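S.K.: I'll drop the sequence and a predicted model, then ask my questions.
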Amino acid sequence: MFQNINQETLMTLVQEYALPLFWALLILFVGRLVARGFTSMIRRAMARAKIDETLISFTTHVTYIAMLAFVFIAALGKLGVETTSFAAVLAAAGLAIGLSLQGSLSNFASGVILILFRPFKAGDFVEAGGVAGAIEEIQIFSTKIRSPDNKQIIVPNGQITSSTIVNYSAKETRRIDLVIGVSYKDDLKKVRTVLQEILANEQRVLVDPAPVIGLLELGDSSVNFAVRPWVSTGDYWPVRFDLLETIKLRFDAEGISIPFPQRDLHIVSGKVA
C-alpha cells in the first residue's frame, strides 16, 4: 500500500512538475538555437545586400532579444504561469522605463533614422547639431564628429535630426565665392582680364561649369567683383587659399589697388566737418 502511494505520488509529481519543466527547458534550448540561426540568416542576407554594418548589428541584436523574450514567455506558459498578466507587467515596466528614458529613446530613434536614410557617412564634412566637422562614427545614441582643430565632439542623434544638416562632402564639386574689391580709379577691363588669366592658369579650377567673373556692386570704398570658380570638393580650401594669394600678388605686379575703407575729413574754420 505504501509503495503504491509513493508510485502514485511520484507519477503525479512527474505529470504536474517534471514534464512541464522538461518542456519549458526544451522550449528555451530550441528557441535559443532558432533565434541564433534566424539572426545569423538575417546578418548574411543584409551583408550580401551591402547594408551598413551598424544597421546590421542593430537589426540582428533587436531581433535576437525580441525572439528570446517570446521564447521565455512561451516557456513560462508551459510551467503554468499566467503569461497574460506577465506580459502586462512587462508592458507596464517597459512603459515606466520608456518614460524615464524618453530622451535616450529619442536619440535611439534618431540614430535609426540616420542609419536608414544616411544623410551623411563616415568621413563626410558636415554642419549638424550646431557643430561642424568630419563624421567619425554614427552610433545608435550619438554621432562622433572630429572638429577641424582635431577635437572629438559627441553629438546626441536627436540634436542632429532636429536641426538642419549641411553636408559639404555630398557633391563632387563646389563653387568658391570670392569678392574682390578694386579702386574706382582702376581700369575695370584690365581687372577682369587679370582675374580671367589667374583662373585660367589655376589647373584645379574646372572648365565645366565655367567660372564666373562679374561686377557685383559699387561699394562705398571699392568696386567689387564676384569671382566664382568651380573646383572638386576636396580641392576647395587649397584652391581658395592659393587664389587669394595669387590675386594679391598679381594685382601688386599690375598696379591694381585693393582699397580699404577710409574717410575723408574736411577742416572748415578750425572745425572738423
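M.R.: Okay, I see it.
S.K.: switch to C-alpha atoms for all contacts and neighbour counts from now on
M.R.: Fine.
S.K.: Where do the helices of this protein begin and end?
M.R.: 2-13, 19-48, 53-78, 83-100, 102-117, 157-161, 188-201, 236-254 (DSSP state H).
S.K.: Nearest to residue 224 among the ones you listed would be which one?
M.R.: Nearest to residue 224 among these is helix 188-201 (10.2 Å), distances taken as CA to CA.
S.K.: which residues touch the closest one?
M.R.: Helix 188-201 is contacted by residues 205, 211, 213, 227, 229, 243, 246-247, 250, 256 when judged by CA atoms under 8 Å, 6 or more residues apart in numbering.
S.K.: Likewise for stretch 66-73?
M.R.: Contacts for stretch 66-73 (CA under 8 Å, 6+ apart): 27-28, 31-32, 35, 83, 87.
S.K.: Report the distance from stretch 19-36 to the chain centre.
M.R.: 41 Å (CA atoms, centre = their mean, to the nearest Å).
S.K.: also this one, for the comparison:
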Amino acid sequence: MNKFINEVFSKLADKKILVNFTVELIFFILKLAFCIFIYYVAIKVLKKMTPLFNLKKKEDLVVDKSLKSFIKSILNVGIHAILITICLLIMGVKESSLLAFFGTLGIGVGLALKDNLSNFAGGIIILLFKTYKVGDEVNISDEMGYIDDIDIFSTTIKTHNNDLVMIPNGMIISNKVINYTKTPIRRLKFIIGIAYDADIDVARKALEDLLRENPLVLKEPAVYSHVDSYGDSSINIALKGWTSNENYWTVYKETMNGIKKALDNVNVEIPFPQMDISIKNPKMDINLNKD
C-alpha cells in the first residue's frame, strides 16, 4: 500500500515538474516574441525618422550634413544598445547582473578599441572646430578630394579619380589638413619650363595674357609671373592668378591646354631634358699590346 501511494505521488510530482517547465517555456517564448516585436517596431520607427535629417529646404536645415551624419551614426549605435538592454531586462536578467556584465564588457571593449576611442574624440573635435564639412575640397594625408561623409570613427574622401578613401579621425587631427573651400577664392599656380635661349619677357607676357584673357580669372589680385628656378634643361617660369573656388578646376584645365599653343605663337620652346658633354682632351692615346 505504501509503495503504491509513493508511486502515485511520484507520478504527480513528475507531472507537476512537466507542467511548470511547460509554463516557463511558454512564458519564455512569449517574452522572446515580445522582444523581437519591440526591436522590429523600434527599428522601423528609426528608419522613418531618418528622412528628418535629409530635409531639402535651407530654412528647414537645423544642422549641416556633417553633423547630421555624425548624429545618425551615434543614434544608430545608441538605440541598438538601449534596445538590447531592454530585451535582456524583459527576458528576466537582473539589473545588477546586467550592470556587472556591461561594466566588464566596457573595460574589455575600451582596451580593445583604445585607438577607436581616439578616432571618436577626433570626430567630435572635427565637428566642434568645423575643420571641414561634407562637400569641402580638402587635402588630408596626401589624399586630395571632396569630403563624402564624416562618421563616428572616420572621414570618407571621394578623390578626383572617384575613389572612396576612409581616413581615421584620430590620424586627421594629428596631421596637416588643407581645406580649399574655407576661402571664396583660390590661387592658380603653373610652373612652365622654357629654353635657355628663349626671351624670358616674351614668354612671361604670352603666359600672362593666356591666363588674363580667361573670363573666369579674377582681375584683382592681378595675374603675374616670375622666374621660379633655373633647372638643368630649362628656365622655370611660375605663372599665378586667382579664381573662385567653384571655377578652379575649369580654369586649371583650360590653361594647361593652352600653354603650349601660347608659347608656340611667340616661338618660345618648351625644352625636353638634355645634357651637354664637353670633351677637354680630344686626343687620346690608345696602346694595344699584342702578344
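M.R.: Perfect, I can see it now. Because the structure is predicted, anything quoted here is derived from the model rather than measured.
S.K.: Report the TM-score for the pair.
M.R.: Put the two chains on top of each other and the TM-score (TM-score structural alignment, normalised by the length of structure 1) is 0.65; 223 aligned residues with a CA RMSD of 3.8 Å.
S.K.: Please produce JSON lines containing the helices of structure 1, extended by distance to residue 131 of structure 1 and mean neighbour count.
M.R.: Listed next are the helices of structure 1 as JSON lines, based on distance: least, CA to CA, whole Å; neighbours: other CA atoms under 10 Å:
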{"stretch": "helix 2-13", "distance to residue 131 of structure 1": "67", "mean neighbour count": "11"}
{"stretch": "helix 19-48", "distance to residue 131 of structure 1": "32", "mean neighbour count": "16"}
{"stretch": "helix 53-78", "distance to residue 131 of structure 1": "23", "mean neighbour count": "16"}
{"stretch": "helix 83-100", "distance to residue 131 of structure 1": "28", "mean neighbour count": "12"}
{"stretch": "helix 102-117", "distance to residue 131 of structure 1": "17", "mean neighbour count": "18"}
{"stretch": "helix 157-161", "distance to residue 131 of structure 1": "9", "mean neighbour count": "21"}
{"stretch": "helix 188-201", "distance to residue 131 of structure 1": "33", "mean neighbour count": "15"}
{"stretch": "helix 236-254", "distance to residue 131 of structure 1": "19", "mean neighbour count": "14"}
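S.K.: Just send those back as a markdown table, with distance to residue 130 of structure 1 too.
M.R.: Below are those laid out as a markdown table (distance: least, CA to CA, whole Å):
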| stretch | distance to residue 130 of structure 1 |
| --- | --- |
| helix 2-13 | 66 |
| helix 19-48 | 33 |
| helix 53-78 | 24 |
| helix 83-100 | 26 |
| helix 102-117 | 16 |
| helix 157-161 | 8 |
| helix 188-201 | 34 |
| helix 236-254 | 21 |
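S.K.: Ok, which of the ones you listed comes nearest residue 222 of structure 1?
M.R.: Nearest of these (CA to CA): helix 188-201, 11.5 Å.
S.K.: what inclination does that closest one have with respect to helix 236-254?
M.R.: Here the directions of helix 188-201 of structure 1 and helix 236-254 differ by 140 degrees (axes from the mean of the first three to the mean of the last three CA atoms, to 10 degrees).
S.K.: what's the average distance of helix 188-201 of structure 1 to structure 2?
M.R.: Following the fit onto structure 2, the mean deviation recorded for helix 188-201 of structure 1 is 2.2 Å by mean CA distance after the TM-score superposition for structure 1.
S.K.: What is the corresponding segment of structure 2 for that helix?
M.R.: Using TM-score structural alignment, helix 188-201 of structure 1 corresponds to residues 200-213 of structure 2.
S.K.: before we move on, back to that, looking at the contacts of helix 188-201 of structure 1, which is nearest residue 94 of structure 1?
M.R.: So of the contacts of helix 188-201 of structure 1, ranked by how close each gets to residue 94 of structure 1 (CA to CA), first place is residue 229, at 56.6 Å.
S.K.: Show me what the closest one lines up with in structure 2.
M.R.: Correspondence of residue 229 of structure 1 to structure 2, assessed by TM-score structural alignment: residue 241.
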